[in-house]
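In: Show me how the following folds:
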Amino acid sequence: MKRRSLMMGMAAAAGAAAVGSTVRPGFAQADGLPSWNDGPVKRSILDFIARTTTPGGPDWIPVPERIACFDNDGTLWTEQPIYVQIAFAVDRVKAMAPQHPEWRTQEPFRSVLADDRAALAALGEKGFLQIIAATHTGLTTEAFAKAVTDWLATARHPRFNRPYTDLVYQPMLELLALLRAHQFKTFIVSGGGIDFMRPWTERVYGIPPEQVVGSSGMTRYELRPDGTPVLLKEPRIQFIDDGPGKPEGINQFIGRRPVFAFGNSDGDQQMLEWTAAGSGARFMGLVHHTDAVREYAYDRPSLVGQLDKAWDEALRRHWTLVDMKNDWKVIYPFELR
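Out: Below is the predicted model:
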C-alpha cells in the first residue's frame, strides 16, 4: 500500500481479527484502525470504545455487557451482485440439475440454470427459500459444512475473480480486533444461514460458531444403522434472522442487548433500534456502499442490500454512517499485498 508503517499496522490488526488475539489497549487505541481515514466516523468509534472501557468513567460498561453485533452480508464482506449463499446454492442447483429435469422450466430453478442474475436478484425471499430447501436439505450437518468449505475453497467472485473469503472488509476486521482487545464479545447476527456461516467465520473473522446467529432450518436427530448419531437438515424453516427477527434472535440466542451494532441495510434497522433502546452509552452504525470503483455503489433502489428506510432512520436518530469511499483507505486485505 502506501507506507510501510500503515501496512504493518493493518496486517497486525487483521491477524488479531483472524485469531481473536488480544492487542495491548494503548496500541489498539492509537493504531487499531489504520485503514480508516481520520475523520468523524473513526473518531466516533474510538471515542465510544475509550469512554465505555475507562474504569470509573460515566459511560463505563462492565465487561459482561460489552456485546457487539454485526450483520455479515454487506457489513463484513461483499454481498453484490448476489448474496454469497445464493451463489453457493446456485452452484448446487447446477450440480443437482441432471437428477431434476423439471427444473429447466420451473422457477426459480429455470433462472438459475439460465444464469439470469437479474431474475435471481429479483426472486425475493420466496424464491430464495425454494432454492435453499432444494439444495440445503437431506444432508447431515457435517456433510453440509463440508460442502460449504469445499465450495469456498474453489468458488470465485464473478467480478474480482477471487475467493469470496478474500472479499472481507479490512476496516471491519480491524474493528472486530479492536473491540475484542477491549473485552467486547463480537457476534454475527445475519439473515444468512447459520449453517452456511459457522464453518468459516472463526477462521475469517475470529468469531466462533457459537457466536453466530442466523436464519436456520429444522434438523432431525437420526441414529444410523451402524449406531452413529447424526443431525439431518430438513426442508422446514425454523427461524428467519432478518428485520424484526434480528432483535428476536439476539434475545433468544445471546440473552443480552448489544451496546454496539453495525449493519448496512434495511434488514438491520430493527437490530440497531433494539440496540439504541438500551440505557447508557450505545453505538449504532451503517456501512453505506459508495465506492463503485473499489467495490460497489448502491443504496435505496438496490435489490441486494437495500438501504432505504434504515438510512432515513439513521439520519433522524444520528446513527453513524460509514461512507465507504471516503472513510476507508482500503477495502480488502489483498490490497495490502
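In: Please make it C-alpha for all contacts and neighbour counts, starting now.
Out: Fine.
In: residue boundaries of the strands in the stretch 51-200 of the chain?
Out: Ranges of strands in the stretch 51-200 of the chain, per DSSP state E, counting those that start in this stretch, are 67-70, 185-193.
In: can you tell which of these is closest to residue 98?
Out: strand 185-193 (25.6 Å; CA to CA).
In: if we can go back for a sec, now the strands of the stretch 51-200 of the chain in TSV, with distance to residue 314 and mean neighbour count?
Out: Shown next, in TSV, are those (distance: least, CA to CA, whole Å; neighbours: other CA atoms under 10 Å):
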stretch	distance to residue 314	mean neighbour count
strand 67-70	16	25
strand 185-193	19	25
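In: And these: which comes nearest residue 13?
Out: Of the strands of the stretch 51-200 of the chain, nearest to residue 13 by CA to CA is strand 185-193, at 15.2 Å.
In: How far off centre is stretch 293-303?
Out: 17 Å (CA atoms, centre = their mean, to the nearest Å).
In: picking that back up, residue 117: which of the strands of the stretch 51-200 of the chain is closest?
Out: Closest among these, once you apply CA to CA, is strand 185-193, at 18.8 Å.
In: one more to put side by side:
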Amino acid sequence: MLNFVRVFLVVLLLPLAALADDLPSWNDGASKQAIVDFVSKVTDEKNADFVKPEDRIAVFDNDGTLWSEQPFYFQLGFMLDRVKALAPDHPEWKENEPFKSILAGDLKGMAASGEKGVVELGMATHAGMTTDAFAKIVSDWFSASKHPKTGKPYNEMTFLPMRELLDYLRANGFQTYIVSGGGIEFMRPVTEQAYGIPPEQVIGSSIATEYALVDGEPVLNRLPKIDFVDDGPGKPVGINKFIGRRPIFVAGNSDGDYEMLRWVTGGKPKSFGLIVHHTDAVREYAYDRESHFGKLDKAMDEAAQRKWLLVDMKNDWKKIYAFETP
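Out: Now for the predicted structure:
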C-alpha cells in the first residue's frame, strides 16, 4: 500500500513539476520565452542546435547587468569612502585633485580631473597592501556601506531576475563567468555569495601584484600600476586569456560590453546575446544614451540587426531586487 501511495504522489506531482517556473521574477512574454527557447535547444541532444556541456559557457558583465550601477559604480563609492578614511594620513590631499574635490563633496570637481584623476584615485585606494588585506577591506565595506537610494547594503542591490537566470543556466549545464570592467579583486570577495560564481570564474580589471617575503612569510603585494583593463575590446581578450573557450551566451548592459557581445555572438550560430535596458525610473533608474555610467547607445542601435535580446527592465521584470515588496 505504501509503494502505491508513493507512485500515486509522483504521478500526481509530475504535471506540477513540469509547470515549475525557473524564472519567476520575469514576466511572461517574448524576452523570457526567447531565453527558455534557446536553453531548450542547446541542451536537447535531439536538436540540431545541441551544444555539449563543456561548451555551454555564459559570460555576464557585472555593473548594470547583475547589480545596480547608479548613481555611480559601486567601486567608485568604495574609492570615495577609502579616500575619506585615509585622508588623516595624507594632509596633502586637501590641496591635490581629485582628492580635494572628494573631501569637499564635490563630485563634479572630481570628474573634471578626467581619466588621469580616476587612475590616481584607484592607485591611492587599491594599492600599497597585500591581496589578503585588500580582500578584507572590500568585504568589510560591503557589509557596512549602504546604497544612497535604497539604504540597502550594496551587496543586496543585485538584480533578482538575473540571479535566477544564472541559476537557470547552471541547472542546464552552463558554466557562468563574470567578465567586468570592475576590479577583479573588488568583486571576488562577494560574487560567490551574491551570484553563486566562485572567485576563479571572475574576470576583471587588475593592478600589478608581486610576490614578497614579509618577516619570512610569503605575501602578494598590490602595486600602483595597471596590469589589465577588462573593458570594451579588453573583454574578448580577457575571455580568451582566462577561459580559453568562446562562450555561447553573453549578457551586458552598455557600450562597454559591445565588443564582448559582437565576439560571442559573431563566432557561433548557436549563441545568444542579451542586453539589460534600464527603463524603470521608479524601482531602479532609467538611463541609456546620455548616462555617465553604463551608457547604452551603439549596442542598442545594433541590437535588432544582430539579434541581441533587449530586455526592458520595467516591462520584463516582475521584481528587480529580492527585498522589493510584491
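In: coming back round to it: make a markdown table out of the strands of the stretch 51-200 of the first structure and add distance to residue 293 of the first structure.
Out: Formatted as a markdown table, the strands of the stretch 51-200 of the first structure follow (distance: least, CA to CA, whole Å):
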| stretch | distance to residue 293 of the first structure |
| --- | --- |
| strand 67-70 | 25 |
| strand 185-193 | 26 |
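In: can you tell which of the ones you listed is closest to residue 12 of the first structure?
Out: Evaluated over these, closeness to residue 12 of the first structure peaks at strand 185-193, with 18.4 Å, by CA to CA.
In: The closest one vs the second structure, average distance?
Out: Superposing on the second structure and averaging over aligned pairs (mean CA distance after the TM-score superposition for the first structure), strand 185-193 of the first structure comes out at 0.2 Å.
In: Give me the distance from that strand to the chain's centre.
Out: Mean-position distance between strand 185-193 of the first structure and its chain equals 6 Å (CA atoms, centre = their mean).
In: quick one: that strand aligns where in the second structure?
Out: Mapped onto the second structure using TM-score structural alignment, strand 185-193 of the first structure spans residues 175-183.
In: Repeat that for stretch 73-84 of the first structure.
Out: By TM-score structural alignment, stretch 73-84 of the first structure lines up with residues 63-74 in the second structure.
In: Go ahead and name everything in contact with the matching stretch.
Out: With CA atoms under 8 Å, 6 or more residues apart in numbering as the test, stretch 63-74 of the second structure has contacts from 60, 154, 157-159, 162-163, 180, 182, 251-254, 275-276, 284-285, 293-294.
In: likewise stretch 207-227 of the second structure?
Out: Contacts to stretch 207-227 of the second structure, defined as CA under 8 Å, 6+ apart, come from residues 123-124, 126-131, 205-206, 228.
In: what about 10 Å?
Out: 119-120, 122-134, 183-185, 205-206, 228-229 (CA atoms under 10 Å, 6 or more residues apart in numbering).
In: Can you show me the helices along the stretch 51-200 of the second structure?
Out: Assigned by DSSP state H, counting those that start in this stretch, the stretch 51-200 of the second structure shows helices spanning 74-86, 99-103, 107-111, 114-126, 131-144, 160-171, 184-195.
In: Mind putting these into TSV with distance to residue 240 of the second structure and mean neighbour count?
Out: Shown next, in TSV, are those (distance: least, CA to CA, whole Å; neighbours: other CA under 10 Å):
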stretch	distance to residue 240 of the second structure	mean neighbour count
helix 74-86	25	17
helix 99-103	37	21
helix 107-111	33	15
helix 114-126	26	16
helix 131-144	25	16
helix 160-171	21	19
helix 184-195	16	19
